[in-house]
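# Provided below for reference: sequence and predicted model.
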Amino acid sequence: MSSHLHHFRVWRGDDTKGELVDYPVEVNEGEVVLDVIHRLQATEAGDLAVRWNCKAGKCGSCSAEINGRPRLMCMTRMNTFDDEEIVTVTPLRSFPVIRDLVTDVSFNYTKAREIPSFTPPEGVAPGEYRMAQVDVERSQEFRKCIECYLCQNTCHVVRDHEENKEAFAGPRYLMRMAELDMHPLDAHGNRAVEAQEEHGLGFCNITKCCTEVCPEHIKITDNALIPLKERAVDRKYDPLVWLGDKIFRRSGS
C-alpha cells in the first residue's frame, strides 16, 4: 500500500478563540478525510475534538467544511485531492463552535420540535391506513435524509444572517413539512400555508445550494421546496383551490 505525507490545515479552538493549525500527516491509499483526522488524533493532536459515528455516510455525524465546502469527512476520499493540495478542515460555519471541529447543532433540534407530527385521520385505525404506491414514492426520497445538517449549514438564509434563525426552519425541516403536506392521510391541516406563515418558507429563494451539498442526493429544492411554495400560493390566493380545501376540509376548519 502506497503512502505519502499530506499537508492538512485544521481549525483548533473553542467558542472564544481559535486558529488554523498546520499538520503534515501520513495518508495511505484508499483513505478518506476522517481516516486522516483519526490519525492526527493518534499521533500529533490527541486532544482534537471531532464528532463521528458510523464512518459509512449514514449517520451524518462527521459533517465539516473541507476546503470551504460542506461535506461528510467519511465520504470525502483523499484521492480527490492533488498530492500538493492543502486540505483545510473547519467546523460547520452556521453553528456555534463547541471545540475544534465540533459544533452546537441544537438549532436543528429546536426546529424539529416546532414541526407538528403526522396527524392520522379520525376514525381510521393504524392498521387501516391505505396509500397508493405513487403517493408513497413521491415522498420516499425525503426519508433518505441522514440529518447531517449540511443543507442547513450551507443555506445562506442562516449562514449569512444569524438573525433569521428564529423565523426560518431551514431546508431540512421545510422538506419535512413538504413530505407531510404530500401525505394523503395527514389531517393536520394546511401545512404549506403554515410553512409560509410560521416557518419562513418565503425566505427561501431556491438557489439550490442545499441540494448541491446533500450527500444522499435528495433534490430538496426541486422536489420539496418549490412544490411547497406552489401549494402555499395556490391555497392562499387561488379561489378554486381555496374552495376545494373547504369542501374536503384540508384547511382544518
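Perfect, thanks for sending it.
# C-alpha from now on. contacts and neighbour counts both.
Noted.
# residues near the nearest residue to Asp160 once chain neighbours are set aside, how many?
Excluding the flanking residues, the one nearest Asp160 by C-alpha to C-alpha, 6 or more residues apart in numbering is Ser94, at 7.9 Å. The number of residues packed near Ser94 is 24, by other C-alpha atoms under 10 Å.
# Unless I misread the structure, Ser94 falls within a strand.
No - per DSSP: H, G, I helix; E, B strand; the rest coil, Ser94 lies outside any strand segment and is coil.
# ok, it - contacts?
Residues near Ser94 by C-alpha atoms under 8 Å, 6 or more residues apart in numbering: 152-154, 158-160, 162.
# Of those, select the buried ones using a ChimeraX command.
Burial among the contacts of Ser94 is assessed by 16 or more other C-alpha atoms under 10 Å; the matching ChimeraX selection reads:
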select :152,153,154,158,159
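# What count of nearby residues applies to the nearest residue to Asp234 once chain neighbours are set aside?
Among residues not flanking Asp234 along the chain, Val241 sits closest, at 6.3 Å (C-alpha to C-alpha, 6+ apart). Using other C-alpha under 10 Å, Val241 is surrounded by 15 other residues.
# list the contacts for the closest residue to Met182 other than its chain neighbours?
Excluding the flanking residues, the one nearest Met182 by C-alpha to C-alpha, 6+ apart is Ser139, at 7.0 Å. Under the criterion of C-alpha under 8 Å, 6+ apart, the neighbours of Ser139 are 179, 182-183.
# In a helix, Ser139, correct?
Yes - under three-state DSSP, Ser139 sits within a helix.
# Is Leu240 in a helix, a strand, or coil?
Secondary structure, three-state DSSP: Leu240 is helix.
# Report how many residues lie close to it.
Residues lying near Leu240 (other C-alpha under 10 Å) number 11.
# and the gap between it and Val233?
Distance of Leu240 to Val233, given as C-alpha to C-alpha, to the nearest Å: 12 Å.
# also this one, for the comparison:
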Amino acid sequence: MGTESTPAAGRPAAKRQFRIWRGDESGGELRDYAVEVNEGEVVLDVIHRLQATDAPDLACRWNCKAGKCGSCSMEINGMPKLGCMTRMSTFEEGETVTVTPLRTFPVIRDLVTDVSFNYEKARETPAFAPPPGVAPGDYRMQQVDVERSQEFRKCIECFLCQTVCHVVRDHEENKQAFAGPRYFIRAAELDMHPLDTKPDRKEYAQAEQGLGFCNITKCCTEVCPEHIKITDNGIIPMKERVVDRRYDPLVWLGSKIFRRGQVPQTSVTSGHSSDAVHASAAHGGVHSHAGGSHDPQAEAQAQGGVNWHREVPRPTSPAVDEHGKLPLTELTFDRPAAPSPFGDDVTFPLPPEHLNFAHPDQDKH
C-alpha cells in the first residue's frame, strides 16, 4: 500500500523532468519541474498533475481531452501538437520535455495564447452561397462531391497549421494579408462544392487571402492532428487553378477571347447579323462561346450548360493589325492577368467597341 503503482505495469510511477514556459504578454521564462508520470499518460495529464501540485496558477486551455476540440494546442519540444494526443511514451525516459505556448500568436498567460487572428480571418472568408430558389434542406449533390471536400471538414480548428506556417510565424507583418492554411482549405472546400454559387473563390484566395505567399513546404500537413492533406489536396490544387487562369499562355489567351459569360461579343462570326448581337446586348445578355446561335433561349441554356443542341460557331482566327501582328490584350478584364505586352500605360478594361474577336478577312478564305 505504501508505493503507488500503475495497474498495467505494476511498477512505481516515475518522476520526469518538464520545462514549462511561465509568463504573460510582458515577458516570461522557462521553469523546471519534476512531475510524476504514470504509464499511458499524455502531456495534458502531466500539466493537470502539475496544476494540482506544484503550480496551481499555471494557465492552460483544454476541453474534450479526446483530440476533437483543438483547445490544448501547445508546442512540445518545439513542435506544435495537441497536449491530449501526445503520449509520454514517445519521449526518452531521461529526456526533458519542454512545453511552450504557440509561438505565432500573442501570449495571454503561460500556455494560453490569443488566437483571435484566426477568427478574424474566418469572418473575412465569404460564406457558402446557396443556389437561388433552393431552400435549406433541399440541397442535393452527388456522393462523390460530398467525399471530395469531406476531408477538409474534419478540421477541428486547433490552429496548429496556422502557428507552424512560417509566412506568419516568422513575419508578423504578413498577418494582415495572409489567411493561412486553415482558410485556404476552407476556400478549396467551397470551390469544390457543386452548389456554391460564388464564382471567384480562386481569385479571392489569391487576391485577398494571400495564397501566393504559400510556398508549399507542407509544414501544415505535418502537424495536422486530423491528418488532412492540407497542401496536396487543398492548397496545391487551388494554386494550380489560379496559375492556369492567370499565367498559362493558352488558357489565358483562350479565356480572354472566349471567356464564358464575361466577354461581350461586339463583332459576329460569319452568317449572323450584328444587329442580333446588339439587340441581345441591349437586353443585358452576354454571349458565351457556347452560345453561337444568338437565340436568347438557346443562349440562356448555353450559359447553364444544358444546351446540347446548340449551334457551335466555327473556329475563327484572332484579329491582326495592318502589319499582320497579333495584339494580345487583356480584353475586358478589370486588370491585367499578367504583365501587359503594351506596357503600363494601358488602362483596363478596354472599351468593347475596340475589340474584335473575328479575323477581318475570314470570309474571303
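Arrived safely, thanks for sending. These figures come from a predicted structure and were not determined experimentally.
# TM between them?
Comparison of the two superposed chains (TM-score structural alignment, normalised by the length of the first structure) gives a TM-score of 0.95, and 250 aligned residues with a C-alpha RMSD of 1.5 Å.
# Which residue in the second structure aligns with the residue nearest to Asp160 of the first structure?
Here Ser94 of the first structure is matched to Thr104 in the second structure, going by TM-score structural alignment.
# Could you check how far its match is from Cys165 of the second structure?
For Thr104 of the second structure, the distance to Cys165 of the second structure - C-alpha to C-alpha - is 9 Å.
# just Thr217 of the second structure next, same as before
9 Å.
# Equivalent analysis for Glu203 of the second structure, please.
Computed as C-alpha to C-alpha, the Glu203 of the second structure to Cys165 of the second structure distance reads 22 Å.
# of those two, who's got more company?
Neighbour count, other C-alpha under 10 Å: between Glu203 of the second structure and Cys165, Cys165 has more, with 20 against 16.
# What does Thr80 of the first structure correspond to in the second structure?
So, by TM-score structural alignment, Thr80 of the first structure is matched to Thr90.
# swap in Asn190 of the first structure?
Checking TM-score structural alignment: Asn190 of the first structure goes with Asp200.
# can you list contacts of stretch 187-195 of the second structure?
For stretch 187-195 of the second structure, contacts defined as C-alpha under 8 Å, 6+ apart pick out 125, 128-131, 139, 141, 145-146, 148-149, 152, 196, 199, 201-202, 205, 234-235, 238.
# What number of residues are in the vicinity of Val33 of the first structure?
For Val33 of the first structure, the neighbour count with other C-alpha under 10 Å is 21.
# mind listing the helices for the stretch 101-250 of the second structure?
Taking DSSP state H, counting those that start in this stretch as the criterion, the stretch 101-250 of the second structure contains helices spanning 116-124, 143-150, 160-164, 166-169, 181-192, 201-207, 219-223, 236-246, 249-257.
# now stretch 37-50 of the second structure: which residue numbers in the first structure?
Aligned using TM-score structural alignment, stretch 37-50 of the second structure spans residues 27-40 in the first structure.
# Endpoints of stretch 146-155 of the second structure, how far apart?
Chord length of stretch 146-155 of the second structure, first to last residue, is 15 Å (C-alpha to C-alpha).
# Revised request: answer the last question for stretch 167-185 of the second structure.
End to end - C-alpha to C-alpha - stretch 167-185 of the second structure spans 16 Å.
# aligned partner of Tyr129 of the first structure in the second structure?
Using TM-score structural alignment as the criterion, Tyr129 of the first structure maps onto Tyr139 of the second structure.
# any idea how far the residue nearest to that match when sequence neighbours are not counted lies from Glu92 of the second structure?
Spatial nearest neighbour of Tyr139 of the second structure, chain neighbours left out: Leu195 (7.7 Å); criterion: C-alpha to C-alpha, 6+ apart. Leu195 of the second structure is 51 Å from Glu92 of the second structure, where distance means C-alpha to C-alpha.
# do Leu250 of the second structure as well
Taking C-alpha to C-alpha, one finds Leu250 of the second structure at 56 Å from Glu92 of the second structure.
# Just the closest of the contacts of Ser94 of the first structure to Thr16 of the first structure, please.
Glu162 (17.5 Å; C-alpha to C-alpha).
# Give the aligned equivalent of that closest one in the second structure.
Aligned partner of Glu162 of the first structure by TM-score structural alignment: Glu172.
# next one: His217 of the first structure
Match for His217 of the first structure (TM-score structural alignment): His227.
# Ok, Ile66 of the first structure next?
Ile66 of the first structure maps onto Ile76 in the second structure, by TM-score structural alignment.
# surely that match meets Leu102?
No - look at Ile76 of the second structure against Leu102 with C-alpha atoms under 8 Å: they stay out of range, at 9.5 Å.
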